[in-house]
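Visitor: Make a model of this:
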Amino acid sequence: MPMTATKTILIVDDDVELSDGLRVVLERQGFRVIQARDGVQGKQMVYQQRPDLVILDMMMPRMGGYPVLEHFKDKADAPPIIMITANEGSRHKAYAEYLGVIDYIRKPFAMERLLEAVERGLSRGQPSPQGSDAAKDEEE
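Guide: Sure thing, here's the model as predicted:
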């Protein structure tokens, strides 16, 4: 993989074991991985490092995932964000989706599930080869 094509993923999670495990798996897939331990650090790293995608935990000390999502909502240059959480509440999922997450994954999760979400999230930044849904509907 050429260096220019390497995508950067920011993992924002206070669970060191999980975060390091995700880092190893993602690096094996060819991604550059940077890490933050809370939302304050994560927000700063989005501006400083300009990651292509963020994997964000919901519950963390200092600043959790929701204030980070609220900060980046409606910002045109915000990276795609995947939220990971141990929380089961459907209201939490609905609020995260309202705030613009591209996926909401409950812990524990299969690594394949996360990798699929990462690939989807990274491809969202690319122009769609199929064009818009409206154009597809007109063709049928």
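Visitor: rest of the way, CA atoms for contacts and neighbours
Guide: Noted.
Visitor: separation between Q126 and Y66?
Guide: 26 Å (Cα to Cα, to the nearest Å).
Visitor: Over to A117?
Guide: 19 Å.
Visitor: what does M60 give?
Guide: On the measure of Cα to Cα, M60 and Y66 end up 10 Å apart.
Visitor: what's the helix or strand where V24 lies packed up against?
Guide: Per DSSP states H and E, V24 falls inside helix 16-28. Applying 3 or more Cα pairs under 8 Å, 6 or more residues apart in numbering; DSSP states H and E, we find helix 16-28 packed against strand 8-12, strand 32-36.
Visitor: Quick one: closest of these to M111.
Guide: When the helices and strands packed on helix 16-28 are compared for distance to M111 using Cα to Cα, the nearest one is strand 8-12, at 14.3 Å.
Visitor: So which elements touch the closest one?
Guide: Strand 8-12 packs on helix 16-28, strand 32-36, helix 39-49, strand 53-57, going by 3+ Cα pairs under 8 Å, 6+ apart.
Visitor: Flag every buried residue along the first one.
Guide: It stands for helix 16-28. 19, 22-23, 26 (16 or more other Cα atoms under 10 Å).
Visitor: What of the third one?
Guide: The neighbour-count check on helix 39-49 (16+ other Cα under 10 Å) flags 39-40, 42-43, 45-46 as buried.
Visitor: so which strand or helix has S123?
Guide: Assigned by DSSP H and E, S123 falls in helix 111-124.
Visitor: To compare with the earlier structure, here is another sequence to fold:
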Amino acid sequence: MRILVVDDERGLAEAVRRGLTNEGFVVDVMHDGVSGLWAATENSYDVVLLDLMLPQKNGYDVLKELREARNWTPVLMLTAKDGEYDQADAFDLGADDYLTKPFSFPVLVRRIWALSRRGGRERPAVLTLGTLTLDPLTRRVLRGDTAIKITPREYGLLEYLMRRHDQIVTKAEILNNVWDPAFEGGDNVVEVYIGYLRGKIDVPFGLQTLTTVRGTGYMLSADQDPGNDGPRSSET
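Guide: You can find the predicted model right below:
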């Protein structure tokens, strides 16, 4: 089994290399993000052990570029950063596991074996509706070739609407599926975020795909002529 270790702590990286070699693994080591990304894309590995704090290119960027390049090699983040948001960000970008330093070497070995048995993950299907695309893995949203920057809440709303495209969804359904069950605010928040989303995916492109069905809810459809509203829907 071939492993890539990307870590700028040379003493630790060498200790991991020796330990994994003794366990029967073939191990390559890189000490910066640029070299690590090059190695991961130019060679075939069963698992990549990736630090977050790297010179030249940090681990987040390495991971992001790997996944954008459709490289699904299992990645275990091996880092001293133990914050819950650090871990959440890593998983959002496509990490498969996360182990904080200092760590137990036997645990590391067992996690590597677990990832290798799992193999490269099947890439989640990209959602496409007309010229609008949403990648559930990278959370990247495009209208044609134009990237659209959206917040996590807007992303959740857009993903739900795209999965229910051409269907009328009510405010209650959106609240139940996009907001936390403990949310105690009014349903007007849905209108607010519909407006935010419309201002990003439609207005700049002269489109009217996210429409309000008066008295019922909302519907997201493929690109249409903004001057030709459907008989069932209209914007507020």
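Visitor: TM-score for this pair?
Guide: The TM-score (TM-score structural alignment, normalised by the length of the first structure) is 0.81; 120 aligned residues with a Cα RMSD of 1.4 Å.
Visitor: Report the two of the buried residues of helix 16-28 of the first structure separated the most.
Guide: S19 and L26 (10.5 Å).
Visitor: what ranges do the strands span in the second structure?
Guide: 2-6, 26-30, 47-50, 75-79, 97-100, 127-129, 132-135, 140-143, 146-148, 210-213, 217-220 (DSSP state E).
Visitor: In the first structure, what stretch matches the third one?
Guide: I take that to be strand 47-50 of the second structure. Aligned by TM-score structural alignment, strand 47-50 of the second structure corresponds to residues 53-56 of the first structure.
Visitor: Off-centre distance for that stretch?
Guide: 3 Å (Cα atoms, centre = their mean, to the nearest Å).
Visitor: Mean deviation, that stretch versus the second structure?
Guide: When the second structure is overlaid, stretch 53-56 of the first structure sits 0.4 Å from its aligned residues on average, using mean Cα distance after the TM-score superposition for the first structure.
Visitor: Stretch 40-47 of the first structure now?
Guide: Stretch 40-47 of the first structure versus its aligned partner: 0.7 Å mean (mean Cα distance after the TM-score superposition for the first structure).
Visitor: what does that stretch rub up against?
Guide: 10, 12, 35-36, 62-63, 68, 79 (Cα atoms under 8 Å, 6 or more residues apart in numbering).
Visitor: whereabouts in the second structure does stretch 94-111 of the first structure align?
Guide: Counting by TM-score structural alignment, stretch 94-111 of the first structure corresponds to residues 88-105.
Visitor: start to end distance for the matching stretch?
Guide: 23 Å.
Visitor: mind listing what's buried in it?
Guide: In stretch 88-105 of the second structure, counting by 16+ other Cα under 10 Å, buried: 90-91, 93-99.
Visitor: could those be laid out in CSV, adding distance to F105 of the second structure?
Guide: Shown next, in CSV, are these (distance: Cα to Cα, whole Å):
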residue, distance to F105 of the second structure
A90, 21
F91, 22
L93, 25
G94, 23
A95, 20
D96, 18
D97, 15
Y98, 14
L99, 11
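Visitor: need the contact list for L26 of the first structure.
Guide: Contacts for L26 of the first structure (Cα under 8 Å, 6+ apart) come out as 32-33, 115.
Visitor: gap between the aligned partner of it in the second structure and V26 of the second structure?
Guide: Mapped onto the second structure by TM-score structural alignment, L26 of the first structure lines up with L20. Distance of L20 of the second structure to V26 of the second structure, given as Cα to Cα: 8 Å.
Visitor: if I line the two up, what does D61 of the second structure land on in the first structure?
Guide: Match for D61 of the second structure (TM-score structural alignment): P67.
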